[in-house]
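> Need a 3D model of the sequence below.
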Amino acid sequence: MSLRTVRGGLLALLLPMTACVSGPDYHLPASAVAASPRAARALVSGQEASFSHDAPPDRWWQLYGDPQLDAYVREALAANTDLRAADANLRRASATVLEYRARGAVQAEVDASGTLTHAGGYTQASAPQSYALGLHLSYALDLAGGIRRGIEAANANAEAVAAARDQVRVVVAAAVTRAYLQVCTSNHTLTATRQVLAIQHATLEATRRLAAGGRGTDFDVSRAGAAVNRSAAGIPHLLAERQAALFELATLMGRLPADYPREAEACPQPPELEQALPVGDGWQLLQRRPDIRAAERSLAAATAMIGAETAGLYPQITLGASSGVAGTPARLLSAGGFGASIGPVLSWHWPNRRVAKARIAAASANADTTLASFDGVVLQALRQTETALSACTQELERERSLAQARGDAARAAGQAQQLYRFGRIDFLDVLSAQAALADAESALATSRAQRIDRQMDLFLSLGGGWTASSPAEGVAR
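Below is the predicted model of the structure:
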């Protein structure tokens, strides 16, 4: 039997083994919280009339119908520094995928050498010289599928990084919307505060006139002045809050704080949602939240690494071929200086099974840890969403009640002024009514700001704001 026949038979025996892949194939564990039908049910706190069961759109901020807000979010998603870093992380993960794939390709190695004979410590002019140049090719058969499992793990890790990038988009979009609405809320509160202040100024001037005419006292003037100063003291705080929100908006958009959008300063009041807030259900939430997708992809990568370590139980076999030239300069390019080894050259590395088994156990434990983390992310996502829904509902109710209280306080303040002019009540009642109006305006403004914060918390919990695309966008395939 010839050597060629032996090599051909060996190849015929080994090549079918390359279809084997060690370790478990990934699938979502039946014990995972995300696999439970109960996790996919309608959200318990999403049954109020202010919510709808429609899935929120990717660009949820457009529900406010404000073109200026839409422009700010677009700019932030293009220039935000956190997003730039997330994009760079994704490119690095993609390069890691390419690295793992390259391990399964043919490897090439070139070597060269030269020899000059010396005699008696001196180089002889006629001393023989010889040179060698060789090319060696090798290909790992990957019989146990360790390389393929490594590629699978790298792909899953890259998909997890892509999901993390999407999560940054969610956070940036919510932060821009929150900052812009804070500017508008501050302006609206400033307007209301200045209106109350104008009423108190008018009362102060009337009180001074009455005191000058003998119908009032200096005590009344002092109390009216104190009310004016108390309301005026709230304006600098509102201006500082508005300016801080403008600076934050600029930073989120990748601008210097001094380059904050000046047009946002003129926003008179926060835009309102043009429809019932769409929240979807539990199943849609699990599909949409990027942090859940990232945790699931990390679990897939950890599962693939069990296979990569399991491959260490089996011998690693490499096919190789080599060729080259060697000899003196005269013979280097002649037929006699050429040599080659063509055909399967087997390189067999026998594993240390105790080390391999220890690594398999560690990989399995890591997969269990990752599954627990995945379950924790799902539970936290559901908790956050239910909590945000409940808080948003209660703040809406609170704002409605405070709006009615503010209306009542405004009517009472107007009635008190009229009654005071006709001598039906004393001045203390007028000041009390105006103080109640100022307090009602402040409480309503605070509730409105908190309601906007609750809406942002809810949109964050719902996980919208990233463009639906391939889960591993940017990963080389």
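> Every contact and neighbour count from this point should use C-alpha atoms.
Will do.
> Now do the host helix or strand of L299: which elements does it pack against?
Per DSSP states H and E: L299 is located in helix 290-310. For helix 290-310, the elements it packs on are helix 146-212, helix 353-421, judged by 3 or more C-alpha pairs under 8 Å, 6 or more residues apart in numbering; DSSP states H and E.
> let's see this one next to it:
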Amino acid sequence: MVARPGPGVPLQGDVMTVRRDCGRAARGCRRMRGLAVLAVSAALAACAIEPVTPAVPDMPERFRHAGPWREAAPAMPQTGGATWAVLADDELLRSLTSVAANNQDLAQAQARHRQAVAAANGARATLWPRVDASAAASRSGGGAEAAARRYVAGLDLAWTPDVWGRAGAEADAAQFDVRAQQAAVGGARLLVEAEYARQYLRIRVLDAQTRMLRATEEAYARSLALTRNQYDVGLVARSDVLLAETQLAAVRVQLREQESARAALEHALAVLLGLAPADFRLAPVADVPAPPSVPAGLPSALLERRPDVVQAADDAHAANLRVGVAQRAWFPDFTLQASGGWQSATLGQWLSAPARVWSIGPALAATLFDGGARAAGLERAQAVADEAAARYRQRVLAAMQEVEDALAAIVTLDDVIARQEEVVALAAEAERLMRNQYAAGMVSFLDVAVAQNTTLAARRDLLDRVGARLDATVALIAATGGGWERGL
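Sure thing, here's the model as predicted:
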């Protein structure tokens, strides 16, 4: 007869049942605790203050000198040949292609863009698992112990899931850095193109002034010859001859000054083209191109293409995302780790089962005390974001100012040029009458010299103002992010 256990003592089968039930309960409790931790952490993450994208300053309904405009939302810039097509100069457009290909400032901007792309790829790589391989061989011993060999090889796998979105936010911020550097490339290209166009057009104005001075030199030489003839027959005084010679010498001095100024502009063009100044020459070009007209009611979409505005906006986005990264620094990191390999005293036993080792398991790491380092990091990230937001708003305001300045200059210079053309016509007519009167002996050569100098000054002023009008056109093209033809 089999003796039964006393009251309160379970059977063996009952013991196994109780243990199984308790194990299930314990595992259930652990799962509940894990879920609770995740829920609390997720709630903390949800309560984190998300950064706010800075608002663009209000666009005016109408610029003082052109409009209306609407509020701008920056888009990616476009630059190239179409940017400068409004200037209607084929030689300039061909040269700008070489500028884009060879300018060293632009090459630096392109290199910075590649750096940003590499950094973004590195930030994105943190979202993936990491696998490391290792191998080692060692020999150890000491005292009376025999020397021992040890051969080790293994693989380690580690993955930190982006539970709180910290790595993802940093990767997104790095992508905005890429966009900002891409806009910076467009900005660098627009700047060097604008500078080349400005210097090129100044050379064209100088060439036109040189042609005018050479024509004036010929006219003054004829006046000097006439004055000498009249002096030889006793019709005029020696002072008239000296005055005519002085005028001619002064024009020749101005011609030499023109050559020096043109050489300096050529040197500037050479550097923009990535060439040594000694290796570049620009042949004298045709007449100064007529300044293009600016249509009324330029749309604000033109400002949206400005590379510096786009860059400032993307910098602000990246800074805001990094505030979120700094806020999540208080959350723990979960890491899943696995490793496997072989350890043996001899290479022959390396692949045998007793030599194999492995481990697998999760890890949780959290910083409990850092002396305020994370708080300081958050404060810094917020300050950087505030700076980027202010810089973005300031860039938009500066863009509006530059457009206003260029439009005001164009409106004023169009009127000034029209009036100056009248001045030139009047001065030329007065000079013609004065020469006729001098030939008839009615006036002295001093009167002729005054009339000639007045005409020369009027013509030079006209060309200077045409150059200023072209300069303002280049400034407006740059200020609107690359012209207006494609924006209408």
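> Turn the helices and strands packed on helix 290-310 of structure 1 into TSV, columns for mean neighbour count and distance to A300 of structure 1.
Shown next, in TSV, are those (neighbours: other C-alpha atoms under 10 Å; distance: least, C-alpha to C-alpha, whole Å):
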stretch	mean neighbour count	distance to A300 of structure 1
helix 146-212	22	6
helix 353-421	18	8
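> sorry, back to before: over in structure 2, find the residue span the following helix or strand past the helix holding L299 of structure 1 aligns onto.
Counting by DSSP H and E, the next helix or strand C-terminal to helix 290-310 of structure 1 is strand 316-327. Strand 316-327 of structure 1 lines up with residues 333-344 of structure 2 when matched by TM-score structural alignment.
> And stretch 186-201 of structure 1, by the same measure?
The alignment of stretch 186-201 of structure 1 onto structure 2 (TM-score structural alignment) spans residues 206-221.
> and that stretch, how far from structure 1 on average?
Its matched residues in structure 1 lie on average 1.2 Å from stretch 206-221 of structure 2 after superposition (mean C-alpha distance after the TM-score superposition for structure 1).
> any idea how far the match of strand 316-327 of structure 1 is from the chain center?
Centroid separation for stretch 333-344 of structure 2 versus its chain: 45 Å, with C-alpha atoms, centre = their mean, to the nearest Å.
> Ok, stretch 382-389 of structure 1 next?
With C-alpha atoms, centre = their mean as the basis, stretch 382-389 of structure 1 stands 18 Å off its chain's centre.
> which residues sit against it?
43-46, 282, 454-455, 457-458, 461-462 (C-alpha atoms under 8 Å, 6 or more residues apart in numbering).
> what's the most distant pair in those?
Greatest spacing in the contacts of stretch 382-389 of structure 1, by C-alpha to C-alpha: G282 and R454 (19.3 Å).
> Quickly note the distance from A237 of structure 2 to A244 of structure 2.
12 Å (C-alpha to C-alpha, to the nearest Å).
> So these two - more neighbours on which side?
For the pair A237 of structure 2 and A244, the greater number of neighbours falls to A244 (24 against 15), based on other C-alpha atoms under 10 Å.
> quick one on the thing from earlier: restrict the contacts of stretch 382-389 of structure 1 to the buried ones and give me that as a ChimeraX selection.
Selection of buried members from the contacts of stretch 382-389 of structure 1 for ChimeraX, criterion 16 or more other C-alpha atoms under 10 Å:
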select :43,45,46,282,454,455,457,458,461,462
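> Compile the contacts of stretch 382-389 of structure 1 into a markdown table and extend it with columns for secondary structure and distance to V6 of structure 1.
As requested, the contacts of stretch 382-389 of structure 1 are exported to a markdown table (DSSP: H, G, I helix; E, B strand; the rest coil; distance: C-alpha to C-alpha, whole Å):
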| residue | secondary structure | distance to V6 of structure 1 |
| --- | --- | --- |
| L43 | coil | 67 |
| V44 | helix | 70 |
| S45 | helix | 72 |
| G46 | helix | 72 |
| G282 | helix | 61 |
| R454 | helix | 75 |
| Q455 | helix | 73 |
| D457 | helix | 70 |
| L458 | helix | 69 |
| S461 | helix | 64 |
| L462 | helix | 64 |
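> Considering the contacts of stretch 382-389 of structure 1, which is situated nearest to G120 of structure 1?
Checking the contacts of stretch 382-389 of structure 1 one by one against G120 of structure 1 (C-alpha to C-alpha), the nearest turns out to be S461, at 83.7 Å.
> Trace that closest one over to structure 2, please.
For S461 of structure 1, the residue aligned by TM-score structural alignment is A479.
> thought that match was touching E304?
No: using C-alpha atoms under 8 Å as the test, A479 of structure 2 is too far from E304 to be in contact (10.6 Å).
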